[in-house]
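Participant: missing the sequence, but the structure's below:
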């Protein structure tokens, strides 16, 4: 069985690492790579979309990142216990018409004993923003370590 450290039960340091690893994965915009962080039978609620299994997750992410261009995400630990982590996040993206958005949300995660996420519940709201209001300007990919987080940005 594949393991994905850190493994539960989580310490604060483990939870912070797990959040950063998830952020890095999503910023890669690689659906196949990202899906490997989830159990084969993972269950998701993303807004009003319900998914089961890695295949559905991969298809969902592929469609998401083809629509949400210039995607850049920041996640922040909200709370944790044993095998669960709650995060808040924001991401900026551009639609096919060139309009910019900042999406805000919260996620609740539950992990199996191997550190794979078996459940993900996400609530997300989109806010149209002007190009001048963008805050996430790093090159596509991993957020630089010295880039401010959500709290530092006042988000």
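Facilitator: Yep, it's here. Because the structure is predicted, anything quoted here is derived from the model rather than measured.
Participant: going forward, measure contacts and count neighbours with C-alpha atoms only.
Facilitator: Will do.
Participant: and the strands in this protein?
Facilitator: For the chain, applying DSSP state E gives strands covering 38-46, 49-52, 69-81, 84-94, 100-111, 117-129.
Participant: residues in contact with the nearest residue to residue 85 once chain neighbours are set aside?
Facilitator: Counting by Cα to Cα, 6 or more residues apart in numbering, residue 109 is the residue found nearest to residue 85 once chain neighbours are left out, at 5.2 Å. Counting by Cα atoms under 8 Å, 6 or more residues apart in numbering, residue 109 touches 84-86, 117-121.
Participant: repeat that with 6 Å
Facilitator: Residues near residue 109 by Cα atoms under 6 Å, 6 or more residues apart in numbering: 84-85, 119-120.
Participant: just give me the closest of those to residue 143.
Facilitator: Of all the contacts of residue 109, the one with the least separation from residue 143 (Cα to Cα) is residue 85, at 20.6 Å.
Participant: re earlier: in CSV, list the contacts of residue 109 along with distance to residue 68 and neighbour count.
Facilitator: Output for these, formatted as CSV (distance: Cα to Cα, whole Å; neighbours: other Cα atoms under 10 Å):
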residue, distance to residue 68, neighbour count
84, 28, 18
85, 25, 22
119, 23, 20
120, 20, 19
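Participant: second one coming, line it up with the first:
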């Protein structure tokens, strides 16, 4: 395999933090094809009630997701790490086609291959309806979260 996505396992704290931020930035870019390249060609996913594998399925899933979840903005935070695994917690905000806002809270367990590509992703997610005034993630949606924007712990989430 010629693909590589540093940092590579085994992860130390600094590498795990970089991996989490790279994932956050990638998802905030909302480009399904680009995001799918961070996963092995046969990556296995569990996302809420969806179970699937492979990059084509990842692209299809993310395309549907970001068509439905408008104004999507995500923050991920490292929970723990060890060897080739990282656990994160996250929150993201979006509105639906009717303009109703939500904040989704979740946890992900990630497993990587030796090239730094994610071979398994298990996500548990809950949605909370919020008002527009309760939104906390307000950076320009055309780019990643600014470095000076508070993280989840700083926001009390």
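Facilitator: Received the coordinates, thanks. Just so it is clear, the model here is predicted, and its values are computed rather than measured.
Participant: work out the TM-score between the chains.
Facilitator: Structural agreement between the two chains, given as a TM-score (TM-score structural alignment, normalised by the length of structure 1), stands at 1.00; 155 aligned residues with a Cα RMSD of 0.3 Å.
Participant: can you give me the neighbour number for residue 140 of structure 1?
Facilitator: Here the neighbour count serves as a burial measure; for residue 140 of structure 1 (other Cα atoms under 10 Å) it reads 14.
Participant: for residue 141 of structure 2, see how far away the residue lying closest to residue 34 of structure 2 once chain neighbours are set aside is.
Facilitator: In space, residue 34 of structure 2 comes closest to residue 26 once its chain neighbours are excluded; the distance is 7.7 Å by Cα to Cα, 6+ apart. In this structure, residue 26 of structure 2 and residue 141 of structure 2 are separated by 12 Å, where distance is defined by Cα to Cα, to the nearest Å.
Participant: could you count how many residues lie near the nearest residue to residue 4 of structure 2 once chain neighbours are set aside?
Facilitator: If you skip the residues right next to it in sequence, residue 4 of structure 2 has residue 115 as its closest partner in space, 4.7 Å away by Cα to Cα, 6+ apart. The burial metric for residue 115 of structure 2, expressed as a neighbour count using other Cα under 10 Å, is 16.
Participant: check the spacing between residue 115 of structure 2 and residue 40 of structure 2 real quick.
Facilitator: Distance, residue 115 of structure 2 to residue 40 of structure 2, by Cα to Cα: 9 Å.
Participant: repeat that for residue 7 of structure 2.
Facilitator: Taking Cα to Cα as the measure, residue 7 of structure 2 and residue 40 of structure 2 are separated by 15 Å.
Participant: residue 16 of structure 2 too?
Facilitator: Per Cα to Cα, residue 16 of structure 2 is found 18 Å from residue 40 of structure 2.
Participant: for residue 135 of structure 2, same thing?
Facilitator: Distance of residue 135 of structure 2 to residue 40 of structure 2, given as Cα to Cα: 34 Å.
Participant: of these two, who's got more company?
Facilitator: The neighbour count for residue 135 of structure 2 versus residue 40, taken as other Cα under 10 Å, is higher for residue 40 (22 against 14).
Participant: for the more buried one, give me its contacts.
Facilitator: Contacts of residue 40 of structure 2 by Cα under 6 Å, 6+ apart are 117-119.
Participant: output these as TSV; include the columns neighbour count and distance to residue 75 of structure 2.
Facilitator: Rendered in TSV, the data for the contacts of residue 40 of structure 2 read as follows (neighbours: other Cα atoms under 10 Å; distance: Cα to Cα, whole Å):
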residue	neighbour count	distance to residue 75 of structure 2
117	24	20
118	24	19
119	20	22
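Participant: can you put these in JSON lines and add distance to residue 98 of structure 2?
Facilitator: Formatted as JSON lines, the entries for the contacts of residue 40 of structure 2 read as follows, by distance: Cα to Cα, whole Å:
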{"residue": "117", "distance to residue 98 of structure 2": "36"}
{"residue": "118", "distance to residue 98 of structure 2": "34"}
{"residue": "119", "distance to residue 98 of structure 2": "35"}
